[in-house]
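Asker: sharing a model prediction with you, sequence too.
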Amino acid sequence: MGVDGGEVTEPGWEVDPDDDWGVAVIATVGRQLKLRREAVGMRAAEFGEAVGYGEDMVYKVEGGKRIPRQEYLNRADEVLEAGGLISATWEDVKRVRYPKKVRELAKLEGQAVEIGLYECNIIAGLLQTPEHARAVISAAQPPYSPDDVERMVTARLARQSVFERDPAPSIHFVLEEAPLRRPIGGTMVWRRQLERLLEVGRLHNVTLQVMPLNSEVHSGLDGRIEVLKFPDGTAVGRSDGAFNGRATSDPKQLRILELRYGTIRAQALSPGESLALIEQLLGET
């Protein structure tokens, strides 16, 4: 284990054995590290001490069992005097550092020209602050390891690059009022999360609506809905309460999801009313 800024850090994340591409990439990088270390005559323990990590972790990285962080690769490049060749492998590693399902979702969101999302139990991941995301993920039972928590938080935040795209996609959110009132992570984390919602809700390409608690009619009781539309006119959608929760591109099934999502949007508060409610909640904290 390494020490950075007084905090103990891990050199990377466990490799998902079911992620064929990820396994291949990390195995190749690990092999390159081992060959270069052996070429300069360094033992694993000696190398680990030089880069600030334990011998066991060095073997895991070189054996393709651990996904190295960028800092690990940079330190290895310096110690082995690789002239930037090891550091450059980060371009491949960073593409597989997140779980396969998250990568696939991020890829779709990165291609979509229109994103529609209804979230019923939590604040949508695309809207979460780092602190809020960490609190939500850490609350899972059975609990994730600290290492897995950080990996999942980092992956969730990486998806938020969708807000930086140019041209910007049209993004629509509908959130339930109840999760907005739940102070997950404590008062300061909660306040920052509400402030983040206001920031994003005021972006020119974002529409943010809240489904009020006092709504007498509600078409979103079956759970989360997400609909993504692409430049070529195709679309993909998923709902917790339809089609076994699986993603679908079937036109008939997409029409059902779009009908449900459109009804939910009509039943929710208007964008202006929604932002006013969030401001009210912020003022009450």
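Answerer: Arrived safely, thanks for sending. Remember, predicted model here, so these are calculated numbers, not experimental data.
Asker: C-alpha from now on. contacts and neighbour counts both.
Answerer: Fine.
Asker: just give the closest residue to E119, not the sequence neighbours.
Answerer: Leaving aside its sequence neighbours, E119 sits nearest to R224 (Cα to Cα, 6 or more residues apart in numbering; 4.9 Å).
Asker: from L257, how far out is that neighbour?
Answerer: 11 Å (Cα to Cα, to the nearest Å).
Asker: now for the two: what residues contact both?
Answerer: Shared contacts of R224 and L257, defined by Cα atoms under 8 Å, 6 or more residues apart in numbering, are found at S239.
Asker: buried ones in stretch 63-75?
Answerer: Neighbour counts over stretch 63-75 (16 or more other Cα atoms under 10 Å) mark G63, G64, K65, R66, I67, P68, R69, Q70, Y72, L73, N74, R75 as buried.
Asker: so can I have JSON lines of those residues showing secondary structure and distance to P169?
Answerer: Formatted as JSON lines, the buried residues of stretch 63-75 follow (DSSP: H, G, I helix; E, B strand; the rest coil; distance: Cα to Cα, whole Å):
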{"residue": "G63", "secondary structure": "coil", "distance to P169": "41"}
{"residue": "G64", "secondary structure": "coil", "distance to P169": "37"}
{"residue": "K65", "secondary structure": "coil", "distance to P169": "37"}
{"residue": "R66", "secondary structure": "strand", "distance to P169": "35"}
{"residue": "I67", "secondary structure": "strand", "distance to P169": "32"}
{"residue": "P68", "secondary structure": "strand", "distance to P169": "32"}
{"residue": "R69", "secondary structure": "coil", "distance to P169": "30"}
{"residue": "Q70", "secondary structure": "helix", "distance to P169": "30"}
{"residue": "Y72", "secondary structure": "helix", "distance to P169": "35"}
{"residue": "L73", "secondary structure": "helix", "distance to P169": "34"}
{"residue": "N74", "secondary structure": "helix", "distance to P169": "35"}
{"residue": "R75", "secondary structure": "helix", "distance to P169": "38"}
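Asker: hold the first one in mind and look at this next one:
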Amino acid sequence: MANEVDPSSSIAALFGLRVRRLREAAGLTQSELGKRAHTHSTRINQVERTTGSKPTLKLAQALDGALAADGLLVDLWPYVHRETFPDWSRKFMALSERAVAIRQYAAAVVPGLLQTEDYAREVLSVGLTLKSPEQLEERLAARLGRQARLTKPDAPELWVILDEAVLMRPIGGPAVMRDQLARLLSAADDPRITLQVLPYSSGAHSALGWSLEIPTMPDGSEVAYIENGHRGQLFEEPEEVKEFAVTYDRLRALALPPIMSLDMIRSVMEGTYLAERIPSRSERRRLAQVQLQQPGGWQLRRGRPQPPRHRPRP
């Protein structure tokens, strides 16, 4: 067909072509498929022609079921979403998804595998490589989709060191941070996940200014990935990876023990971000003025109830 999407142009185009061919083989119109997948025919058209945002994992699952694709579309979906991220991160993401163990040091933000949706949206929205709101939604869906691996029987062992700055930086505001820190505490209930906090008091160290991740592959080999802000670099040479592994071990030695780390996370959640719910001085002043204008407001003027003064009768 003259208007057929070229499947070699991108994985998203291949996904769209597979959807169209499966739909036609099933004798369904776009409208009929949309109803089966609980979406609109326009969305089906966008997926098939790759003219809109990339499909979410939920939509891929719905299409897979509606078309009896036997997992084909769901299996293809992660590769579709890797294209929403910069080139320098795609190979690392592919390796990380196969890892049986992951060691991470996070210098600035909570690692993606442990982010809440609101926190992830705030972090992704400031990326220098972000081109559109649609791409933001694509990256958000991909990040949240990757988290599903932590709930599977073959989930990797995850050891995360969080710089204290990660806890103190109020990304998204107090409510978002409270939910995010609560997410960390609940994640630590999983015996496969270990959290440590590297406190400010640890001073200077060899990973200042960048984050580090070391995935271990099923064959026992390792790679290292460092990231600073909006750029990353993958290292695969054994000697280089070994140097980063030593760096990580030193960070782990400087960090608080896991139990103390969880106590610190809980303290920041219940203290720092709960305290920020207290109104500011100007807000308290405006509130007091409103209360003074209400019936009984005279009781607030001196901080304790004062009976009204009665004028003597003439």
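Answerer: Now that the structure is in, tell me what you want to look at. Computed from a prediction, not measured in an experiment: that's the story for all the values here.
Asker: quick one: TM-score?
Answerer: Remark: TM-score between the superposed chains equals 0.73 [TM-score structural alignment, normalised by the length of the first structure]; 256 aligned residues with a Cα RMSD of 3.6 Å.
Asker: now do the same for A266 of the first structure: its match in the second structure.
Answerer: Taking TM-score structural alignment, A266 of the first structure has A253 as its aligned residue in the second structure.
Asker: what of L213 of the first structure?
Answerer: Here L213 of the first structure is matched to Y200 in the second structure, going by TM-score structural alignment.
Asker: you'd agree that match is up against L162?
Answerer: No. If you go by Cα atoms under 8 Å, Y200 of the second structure and L162 don't touch, sitting 11.0 Å apart.
Asker: neighbour-wise, which of these two wins?
Answerer: Legend: neighbour count by other Cα atoms under 10 Å for Y200 of the second structure and L162, higher for L162 (25 against 11).
Asker: in the first structure, what residue corresponds to that one?
Answerer: The alignment partner of L162 of the second structure in the first structure, by TM-score structural alignment, is L175.
Asker: ok, average deviation of the helix or strand hosting that match from the second structure?
Answerer: Following DSSP states H and E, one finds L175 of the first structure within strand 170-176. By mean Cα distance after the TM-score superposition for the first structure, the fitted strand 170-176 of the first structure averages 1.1 Å away from its aligned residues in the second structure.
Asker: what ranges does the second structure have for its strands?
Answerer: Assigned by DSSP state E, the second structure shows strands spanning 101-106, 157-163, 193-198, 211-216, 224-228, 231-235.
Asker: relative to R266 of the second structure, which of the ones you listed is closest?
Answerer: R266 of the second structure sits nearest to strand 193-198 of all the strands of the second structure, at 11.7 Å, using Cα to Cα.
Asker: which strands and helices lie in contact with that closest one?
Answerer: For strand 193-198 of the second structure, the elements it packs on are strand 157-163, helix 238-254, helix 258-270, judged by 3 or more Cα pairs under 8 Å, 6 or more residues apart in numbering; DSSP states H and E.
Asker: tell me which of those sits most buried.
Answerer: Of all those, strand 157-163 carries the top mean neighbour count, a mean of 22, counting by mean count of other Cα atoms under 10 Å.
Asker: what residues does it touch?
Answerer: Contacts for strand 157-163 of the second structure (Cα under 8 Å, 6+ apart): 100-108, 110, 192-200, 251-252, 255.
Asker: now stretch 127-146 of the first structure
Answerer: Contacts for stretch 127-146 of the first structure (Cα under 8 Å, 6+ apart): 125, 149-150, 152-153, 156-157, 160, 184-185, 189-190, 192-193, 196-197, 200.
Asker: separation between the nearest residue to G110 of the first structure once chain neighbours are set aside and C120 of the first structure?
Answerer: In space, G110 of the first structure comes closest to V162 once its chain neighbours are excluded; the distance is 5.9 Å by Cα to Cα, 6+ apart. For V162 of the first structure, the distance to C120 of the first structure (Cα to Cα) stands at 21 Å.
Asker: what do you get for A276 of the first structure?
Answerer: Per Cα to Cα, A276 of the first structure is found 20 Å from C120 of the first structure.
Asker: same check, this time on Q141 of the first structure
Answerer: Between Q141 of the first structure and C120 of the first structure the computed distance is 19 Å (Cα to Cα).
Asker: quick check: closest non-adjacent residue to A76 of the first structure.
Answerer: Nearest to A76 of the first structure is V51, by Cα to Cα, 6+ apart, at 6.3 Å.
Asker: quick one, what contacts the one you found?
Answerer: Shown in contact with V51 of the first structure (Cα under 8 Å, 6+ apart): G2, Y72, R75, A76, V79.
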